[in-house]
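Participant: prediction below, plus the sequence it came from.
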Amino acid sequence: MFNLALFKFKASRWQQRVLQLWLVLYSLALCSALAHSASNIPDVSPQQLNAQYWQAKPVSDEDKRMKTSQIKAFNQHLFANSEHMVHPLETQSVLDKITLDNKIASISSVPSSARFYADGTPVNPQHFQTYLDNTNRDALKNINEVQFGLVVRRSALRTFPTLDRVFNEQMDLDLDRFQESAVFPGEAVAVLHQSADQRWYLVQNYNYLAWVQQDAIAIGSKQQIQEFVEHQDFLLITGSKVFTSYVPSEPRVSQLQLDMGVKLPLLSEAQQQPELYGQSTATSYEVALPVRNDDGSLSVKTALIGRTQDVNVGYLAYTSHNLIAQAFKFLGERYGWGHDYNGRDCTGFVGEIYKTFGIFMPRNSGQQGAGEYGINHRFDDKSEISSKLAVIEQLQVGDLIYIPGHVMLYLGEENNQPFVIHDVKGLAYWTPDGNYYTGVLNAVSVTPLIKLQLNKETTYLDKIYNIKRITHNSTVGQ
């Protein structure tokens, strides 16, 4: 950093301020250059870490993006044909004992491989029996009533009704093997069962079945919930995270975190108030927010969201420009296995982006990659690398690239190599001097595609098994 005291010439106050500003800008540029030089990601420049850089590139076939009617048809086809997608409000009002028992067993089963607590203590059969006992299968009746609810706060979906964290033998403490996914405010769920300690519900949302803490769910009538989720005028959260305004008198609607893709009904003009919670509403959106009463029942309260927040009235237009913008809003967010760490993983990252266009997908990458929706280019162990490269050369922004256990979103091409943005933990590649680098990303990152390695012998390219374009043309490629 330069020291102004070193400059002995006399300068006016205006000249001194100009010089100070120049030095600040110089320092920022120097820090940026130093930060870039320390990057462990190959071939990515600081410019490539900006959405505008990729948005400025020419886009082809923009007219092939889906319109509103096509997105609706896409979702209808997916829900009708995928076993991993359900309308929770269409769940039967009662479930027989065998059906419900099978559902519990499908999520809450003892794994075949060893599990450990964070201190290295093995999870033994007695521990697992405690978790199994809390699933409360002994309480199942011949006929079991199904309830319905709305999510009132972001909450984890768990393998067992417990917050205990367990890990596999690698003891990677970032990967809690009881963490499955998450639910978000305003989501409808079918409540199938209650844990023995009465602190957890087994719930089914639109793409997952797992255990959630009971205080995250408000129970209501199916009609009340249906009217809420199908409300035609809604506010969509388009930022990575947005918070409702602070309300000292009603903590249930105060500073509530709303993640990308959450949508909440907008109040009609007749329902709006000029003043609410001791403040003017002129600069805020007034939305309906589900809250949980002391007895667990559902109420709907008004919440305020400032008009300068990253939100949109209705879904975003499904365009390349918006795809890039939405993806970059997560850039740098720490990787969260199964939506852990108040973040998301690779499929959560992709899923939340596409939800802002009103497009829904299965939860796991394998379910997405195998799904017969969109345009798919499939590969197997016998596929030639040249055939994969030929498809990659024709990629459009937002196309999804699947390898086992992972999904990436295509950004564009630079210097004749494809780049992706993805939420990923590990990083490996061969350096130009022939050394094998292994490290971590552990965050939403921009990387080249072709250079990435899974191990010394296997590249990402080797393991690509599907490249999917999210469009209404549901056909199977090669």
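Facilitator: Yep, that arrived.

Participant: please make it C-alpha for all contacts and neighbour counts, starting now.
Facilitator: Noted.

Participant: how many neighbours does Ala73 have?
Facilitator: 13 (other Cα atoms under 10 Å).

Participant: gap between it and Phe360?
Facilitator: Using Cα to Cα, to the nearest Å, we find Ala73 at a distance of 12 Å from Phe360.

Participant: just Arg65 next, same as before
Facilitator: Taking Cα to Cα, one finds Arg65 at 15 Å from Phe360.

Participant: do Gly261 as well
Facilitator: In terms of Cα to Cα, Gly261 sits 10 Å off from Phe360.

Participant: below is an additional structure, to be compared with the one above:
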Amino acid sequence: MPPGPATSGPSSPTGEAAARKRRASIGPPVALAAALWVFCLPALAAPEPAPAQSASVVEPVIGVRDVHLAPAYWIAKARQPDRVVMTPAAIATQNLAMETIEPSLHDIESLPVTLEREQVQAWIESVSVRPTRALYDETGNEGSSRAIDRLVNALDLNRIPQTQVTRYGMVVRRASLRTFPTDLRVYNTPDDRNLDRFQESALFPGTPVAVVHESRDREWLFVVSQTYAAWIDKDAVAFGEKEEIFAHLRRAPYVVVTGATVRTVHARQEPRVSEVQLDMGVRLPLVQALPEDGLVNGQHPYFGHAVDLPVRNDDGTLSFAPALIPLSADVATGYLEMTRANLLRQAFKFLGERYGWGHSFNARDCSGFVSEVYRSFGVLMPRNTRDQSVSPALNRIEVDPGMSYDDRLELVRKTEIGDLIYIPGHVMMVIGHEDGNPYVIHDTAGMSYQQADGSLRRLTLQGVVVTPLLPMMSDEHRTTIERITNIQRIRP
């Protein structure tokens, strides 16, 4: 997800002869009728209904059948599904390159002891850009220039000291990262309620941050994490010592969340660790020493994983408290082995989850989706599609804008499970091939497809979906394949 509005990109009409040639190469008539149009905000369609449902209730995606919605189907079709794609050593090498040469990442552990005003202000102004177009609130009313003035004033830029001591904190609960220090949701149109333009991303429990500024009302913090910098609710961060924070981050043994989300058990004695949501890829160290009674918040830990969770004390400082994750929860004692089968299993755990621009709606967007899947293997990725698509730390195929349709077709037919296909503002993960047609799983807001009469029908999706790639259309004249800019292969 890019920090600003994603767009479908300029259209480029083609001749009817060329259009006929493209349609002829798409495949069987069933696929022809399903020419889909995708970009990061709107993209594909709802899955084929389960047998118990009526087709009049749920509209299927032509080219998608029930069998396509299970990872086992694609695992069975995969070549050497259990072969290790990247070893832990190879992942560590790639992560080191990512940390070293990827310009969108922040090495917050290596920040100087003091920060200069110019650096702090540059971080804030790179995110908190005054809107230049009309925005609408949740009642459909256009925001006034006076309201925008209040948001800009809330940044309190004049209070940034010339020099300040670098402060560190740790996120204690899943929390949104915002463009401005406000919960106000704003949209591009009066009737939109999905794409909040002040929503940037989210951070999960246990994430270290550098805290570099406070809002005028002292209720928001501007934080810099490894992957993103923006405003966060002050109550979601606990201040601590740098050494303590990074020691907790690296401590072993640990568990990794491998489900889409899991929750800690209810803890009446310690509400701060009660039913805390943990998203895929979150890593937490196991408790080193149990309380004297051998219980964790009144519960026997034999049937769970006892982990140390960061908590915020009344004075805002950081401490750690034991919490239990049920033994039945989808977690692993270490990062998963990166095989094609595991990549498919992890991606499909999000199937049907609500689309959430910038991790809104307690969900995630297209780039967040692929980031969290790969994080369960210990792979570090940039946050946004723009940065992911061109990252020099990954095994990138740059698609020349002038590449012919046939050459593009040959390229996508050579993709493998887990490869990431990028178009402007959107990313899709390859899950396999059927009859020469690559299939992808992706998190998207909407879709369009070509009807029998050649017209384009647009539908709302708002979720993680499975679709064939070849039928997708950008508009009446241009296939999605013609808009591919990069393919990133998370493999040697």
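Facilitator: Yep, it's here. Since the structure is predicted, the reported quantities are computational estimates derived from the model, not experimental observations.

Participant: that older thread, between Arg65 and Phe360 of the first structure, who's got more neighbours?
Facilitator: More crowded of Arg65 of the first structure and Phe360, by other Cα under 10 Å: Phe360, with 21 against 17.

Participant: surely Thr467 of the second structure and Tyr439 touch.
Facilitator: Yes. Using Cα atoms under 8 Å, Thr467 of the second structure makes contact with Tyr439 at a distance of 5.7 Å.

Participant: so between these two, which is more surrounded?
Facilitator: In terms of neighbours (other Cα under 10 Å), Thr467 is the more surrounded of Thr467 of the second structure and Tyr439; the figures are 29 against 23.

Participant: let me see the contact set for the counterpart of that one in the first structure.
Facilitator: Structural correspondence for Thr467 of the second structure with respect to the first structure (TM-score structural alignment): Thr447. Contact analysis of Thr447 of the first structure by Cα atoms under 8 Å, 6 or more residues apart in numbering lists 41-44, 419-421.

Participant: now swap in Val464 of the second structure and tell me
Facilitator: So, once contact is read as Cα under 8 Å, 6+ apart, Val464 of the second structure ends up touching 350-355, 441-444.

Participant: give me the neighbour count for the residue mapped onto Ser45 of the first structure from the second structure.
Facilitator: Taking TM-score structural alignment, Ser45 of the first structure has Arg65 as its aligned residue in the second structure. Neighbour count for Arg65 of the second structure, taken as other Cα under 10 Å: 16.

Participant: the aligned residue in the second structure for Asp340 of the first structure: neighbour count?
Facilitator: Aligning on TM-score structural alignment places Asp340 of the first structure opposite Ser360 in the second structure. By the criterion of other Cα under 10 Å, Ser360 of the second structure has 21 neighbours.

Participant: follow-up on the earlier one: shared neighbours, Gly261 and Phe360 of the first structure?
Facilitator: Tyr354.

Participant: if we can go back for a sec, and the gap between the match of Thr467 of the second structure and His422 of the first structure?
Facilitator: In terms of Cα to Cα, Thr447 of the first structure sits 8 Å off from His422 of the first structure.

Participant: got the residue ranges for the strands in the stretch 251-400 of the first structure?
Facilitator: With DSSP state E, counting those that start in this stretch as the criterion, the stretch 251-400 of the first structure has strands at 257-259, 263-265, 275-276, 279-280, 284-292, 298-306, 311-313, 375-378, 400-403.

Participant: so the third one matches what in the second structure?
Facilitator: Under the alignment (TM-score structural alignment), strand 275-276 of the first structure falls on residues 295-296 in the second structure.

Participant: hmm, who's touching that stretch?
Facilitator: 290, 301, 306, 322-324.

Participant: and those, which are buried?
Facilitator: Buried by 16 or more other Cα atoms under 10 Å: 301, 306, 322-324, out of the contacts of stretch 295-296 of the second structure.

Participant: tell me the counterpart of Arg457 of the second structure in the first structure.
Facilitator: Looks like Arg457 of the second structure aligns to Tyr437 there (TM-score structural alignment).

Participant: tell me the secondary structure at that match.
Facilitator: strand (DSSP: H, G, I helix; E, B strand; the rest coil).

Participant: give me every residue that touches it.
Facilitator: 427-431.

Participant: before we move on, the earlier item: make TSV out of the strands of the stretch 251-400 of the first structure and add distance to Thr135 of the first structure.
Facilitator: Listed next are those as TSV, based on distance: least, Cα to Cα, whole Å:
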stretch	distance to Thr135 of the first structure
strand 257-259	29
strand 263-265	31
strand 275-276	43
strand 279-280	45
strand 284-292	23
strand 298-306	24
strand 311-313	39
strand 375-378	39
strand 400-403	34
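
Participant: out of those strands, which is closest to Phe116 of the first structure?
Facilitator: Nearest to Phe116 of the first structure among those is strand 400-403 (27.5 Å), distances taken as Cα to Cα.

Participant: the second structure: matching residues for the closest one?
Facilitator: Under TM-score structural alignment, the match for strand 400-403 of the first structure is residues 420-423.

Participant: contacts for that stretch next, please.
Facilitator: The contact list for stretch 420-423 of the second structure, computed with Cα under 8 Å, 6+ apart, reads 39, 385, 389, 427-430, 480, 483-490.
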